[in-house]
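Engineer: Here's my sequence, what's the structure:
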Amino acid sequence: MKKTVFSLLLLCAAAVGANAQLLYKISGKGFAKPSYIIGTHHLANGSFAEKIAGVKEALDRSEQVYGELSFDDMMNPDSMKLMQASMMLPEGQSLKTILTPEQYKKLDDFLVKTMGVGISNPQLEAQLGRVNPEALVTQLTVIIYMMRHPGEFDPANQFDHYFQKQAKESHKPVGGFETVAFQTNLLFNTKPMKRQIEDLMCFIDHEAHFSELIDTMSKAFYNQDIKALKAVMDTKLGDQCDATPEEEAALIDNRNANWLRLMPAIMQARPTLFVVGAGHLPGDKGVLEGLRKLGYKVE
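Structural biologist: Below you'll find the model as predicted:
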């Protein structure tokens, strides 16, 4: 989860260079028109897109937009039901039954401290009592970020959504690399319950660290600093709270490789603006380097 929040912001004009950019042009391999790719941040507002140099040109020149998901698919009633079901514990289970009394009290105390009301409150228990630990960490991350930064994040105007909205207004096709079923399963259901509980306890025990990490990621996003983003992604606590290599591969590397398999045919069909989490761009296994290895010019 700490890995699902990546991205960055504008350095000063003189510093904007190879390591300070969110938007890239993809050309070469005989394509008559270029495609583009931009990194996003799930906690950034859509209005920031208009402050990034070249965004209007990329949208105008692209004939379709591709995201991690198609938000139309994500918002249809069947997908909403699927997402809700993916975030819930199996029938007959609750946080109270899967956590030890000590863990449950720790969660209750944490919620009282951060939100003013604990899970032992009947109303909150009715809302969150059957949410699985991984989904709860995701929800708490957003809630705590919004509490620390009042007015900075508008869930109804997310940076991720901006580009698909613009495409629809221009009557351009919108596509997605992944299905809602795949992504919700990846985020909330692939880890064993023991590991999910461990993640929840780690979040509670190190809340200040993770909140600071998210703030640093957000600052990096608004600086458009890919180098700083990679540094944040590589930050480790040095204990069991760090993502395992297998968990990191599932969340980042394996998906990058799959997208890179799909992108050539998508670009061949139409000049495309790809919109993906900025954490997928940098590094030896990142999408930018992957495109270069495929023979494209990325600038």
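Engineer: from here on, contacts and neighbour counts on C-alpha atoms
Structural biologist: Fine.
Engineer: What segments of the stretch 101-250 of the chain are helices?
Structural biologist: Counting by DSSP state H, counting those that start in this stretch, one finds helices in the stretch 101-250 of the chain at the ranges 101-115, 122-128, 133-148, 159-169, 180-188, 193-205, 207-222, 226-233, 245-248.
Engineer: For Leu82, which of those helices is the nearest?
Structural biologist: In terms of C-alpha to C-alpha, the element of the helices of the stretch 101-250 of the chain nearest to Leu82 is helix 180-188, at 7.1 Å.
Engineer: so what does the closest one touch, helix or strand wise?
Structural biologist: Contact here means 3 or more C-alpha pairs under 8 Å, 6 or more residues apart in numbering; DSSP states H and E; on that basis helix 180-188 packs against helix 77-86, helix 133-148.
Engineer: so which of those comes closest to Ser47?
Structural biologist: Going by C-alpha to C-alpha, the one of the helices and strands packed on helix 180-188 nearest Ser47 is helix 133-148, 16.9 Å.
Engineer: Let me know the angle separating that closest one from helix 180-188.
Structural biologist: 80 degrees (axes from the mean of the first three to the mean of the last three C-alpha atoms, to 10 degrees).
Engineer: which non-adjacent residue is nearest His280?
Structural biologist: Gly286 (5.5 Å; C-alpha to C-alpha, 6 or more residues apart in numbering).
Engineer: hmm, back to that, select, out of the helices of the stretch 101-250 of the chain, the one closest to Gly295.
Structural biologist: helix 226-233 (21.6 Å).
Engineer: Find the residue closest to Met201 in space, skipping its chain neighbours.
Structural biologist: Gln103 (7.4 Å).
Engineer: and the one you found, how many neighbours?
Structural biologist: 17 (other C-alpha atoms under 10 Å).
Engineer: From Ile197, how far off is it?
Structural biologist: 9 Å (C-alpha to C-alpha, to the nearest Å).
Engineer: and this one, so I can compare the two:
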Amino acid sequence: MGTYKAAFFSVSLAIVLLGLVWPKVGSCDTPETKEKSLLWKVSGKGIKTSYLYGTFHLVPKDQFSLPRKVTQKLEKSETVVFEVDLDSPKLSRMISKSMHMAKPIESLMTVQDYTLFAKFVRDSLERNMQTFRYIKPAFLGQLLLYPKLLGYNPESYDLALLNLAKKERKDIQSLETPEEQVALFEKTSLETQTSQLLQNIKQFDRQRKLMKGMLTLYQQEDIYSLYDLIKAQSGSEDSEDLLLNERNEKWMAPLLAMMQKSSSFVAVGAAHLPGEQGLIQLLRNQGYKVEPVLR
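Structural biologist: As a prediction, this is how the structure comes out:
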């Protein structure tokens, strides 16, 4: 994965591994009547027929599959829209600057916790802790834990779609600036990042099972059950507003402007689609028809 494109995932996956998207163990109560699809057709007065597609930013290589119905709709669209410009050198520079801190990681932990952390890095990840001492805890989660969860050569739906959009010479647009992406990360204190990183290490086996469960729901195209898992986490209200609801609301105006101008294929994280404040319902609230594309 190129340096510039990896920058986007450094933010997105750090957010996941901060514990902000890890649910508590428990059952979901999603009604069975909810439509199951990752791909949704958007139509109505004043806009060109467009599509929403929910991505899972990185998946194990052997679990990656891009359905033909998805590639067909992208090929028929004039504009392809992502959360952020995946080719942005500016985003890469900003994240590189943001991920470093002046004090070493051990200054944020007790001696006991740092010993546990260093042992995990050495024994489970086979890495030298000295390399990572001045990297913020959230980024350490992305750099150290995520490869262990998904394998060291995962595939990206976003990058696969970007490459196809380039091949088809589509107009490529983004919903957020590099500044907005980095700001999401900066809103979490170093102390909170440290606490959540340690929790993820202490519960690593459980985190692995939860990731497997999330991937299974994604492969089943069950975005509503996936959304319920995300909502079922501890302290989810603030993070849900920050990472999903506020961004969905902010995206509506530019999304509609793009759909009015040209037929658009919009690829964003799957958790942005369902829910009362998800993109599907927000579009329906404004009178647009949003329906699952089943084949």
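Engineer: circling back to that earlier point, and the residue nearest to His280 of structure 1, what is it in contact with?
Structural biologist: Asp253, Asn256, His280 (C-alpha atoms under 8 Å, 6 or more residues apart in numbering).
Engineer: Map the last one across to structure 2 for me.
Structural biologist: Same thing as His280 of structure 1. Aligned by TM-score structural alignment, His280 of structure 1 pairs with His272 of structure 2.
Engineer: Val180 of structure 1 too?
Structural biologist: Checking TM-score structural alignment: Val180 of structure 1 goes with Pro178.
Engineer: hang on, the earlier thing: deepest of the helices and strands packed on helix 180-188 of structure 1, which one?
Structural biologist: helix 133-148 (a mean of 18; mean count of other C-alpha atoms under 10 Å).
Engineer: Packing partners of that helix?
Structural biologist: By 3+ C-alpha pairs under 8 Å, 6+ apart, helix 133-148 of structure 1 packs against helix 180-188, helix 193-205, helix 207-222.
Engineer: want to throw those into CSV with distance to Leu262 of structure 1 and mean neighbour count?
Structural biologist: Formatted as CSV, the entries for those read as follows, by distance: least, C-alpha to C-alpha, whole Å; neighbours: other C-alpha atoms under 10 Å:
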stretch, distance to Leu262 of structure 1, mean neighbour count
helix 180-188, 16, 17
helix 193-205, 31, 18
helix 207-222, 26, 19
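Engineer: need the ones you listed in JSON lines with distance to Pro133 of structure 1, can you?
Structural biologist: JSON lines is the format used below for those (distance: least, C-alpha to C-alpha, whole Å):
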{"stretch": "helix 180-188", "distance to Pro133 of structure 1": "8"}
{"stretch": "helix 193-205", "distance to Pro133 of structure 1": "5"}
{"stretch": "helix 207-222", "distance to Pro133 of structure 1": "15"}
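Engineer: who wins for proximity to Gln268 of structure 1 among the ones you listed?
Structural biologist: Evaluated over those, closeness to Gln268 of structure 1 peaks at helix 180-188, with 25.0 Å, by C-alpha to C-alpha.
Engineer: Relative to Glu237 of structure 2, how far out is the alignment partner in structure 2 of Thr138 of structure 1?
Structural biologist: Matched to structure 2 by TM-score structural alignment, Thr138 of structure 1 sits across from Gln142. When distance is defined by C-alpha to C-alpha, Gln142 of structure 2 is 23 Å away from Glu237 of structure 2.
Engineer: same check, this time on Gln63 of structure 2
Structural biologist: Relative to Glu237 of structure 2, and taking C-alpha to C-alpha, Gln63 of structure 2 is found at 31 Å.
Engineer: now Leu58 of structure 2
Structural biologist: Leu58 of structure 2 is 25 Å from Glu237 of structure 2, by C-alpha to C-alpha.
Engineer: Looking only at neighbour counts, state which of the two leads.
Structural biologist: Taking neighbours as other C-alpha under 10 Å, Leu58 of structure 2 and Glu237 compare with Leu58 leading, 21 against 12.
Engineer: Now for that one: which residues touch it?
Structural biologist: With C-alpha under 8 Å, 6+ apart, Leu58 of structure 2 has these contacts: Pro154, Glu155, Ser156, Tyr157.
Engineer: Would you agree the last one is in contact with Gly54?
Structural biologist: Right, Tyr157 of structure 2. No. Under the contact definition of C-alpha atoms under 8 Å, Tyr157 of structure 2 does not touch Gly54, with a separation of 9.3 Å.
Engineer: Mind checking which of those two has more residues around it?
Structural biologist: Comparing Tyr157 of structure 2 with Gly54 by other C-alpha under 10 Å, the one with more neighbours is Gly54, at 23 against 20.
Engineer: wait, what's in contact with that one?
Structural biologist: Counted by C-alpha under 8 Å, 6+ apart, Gly54 of structure 2 has contacts Leu38, Leu39, Ala267, Val268, Gly269, Ala270, Ala271, His272, Leu273.
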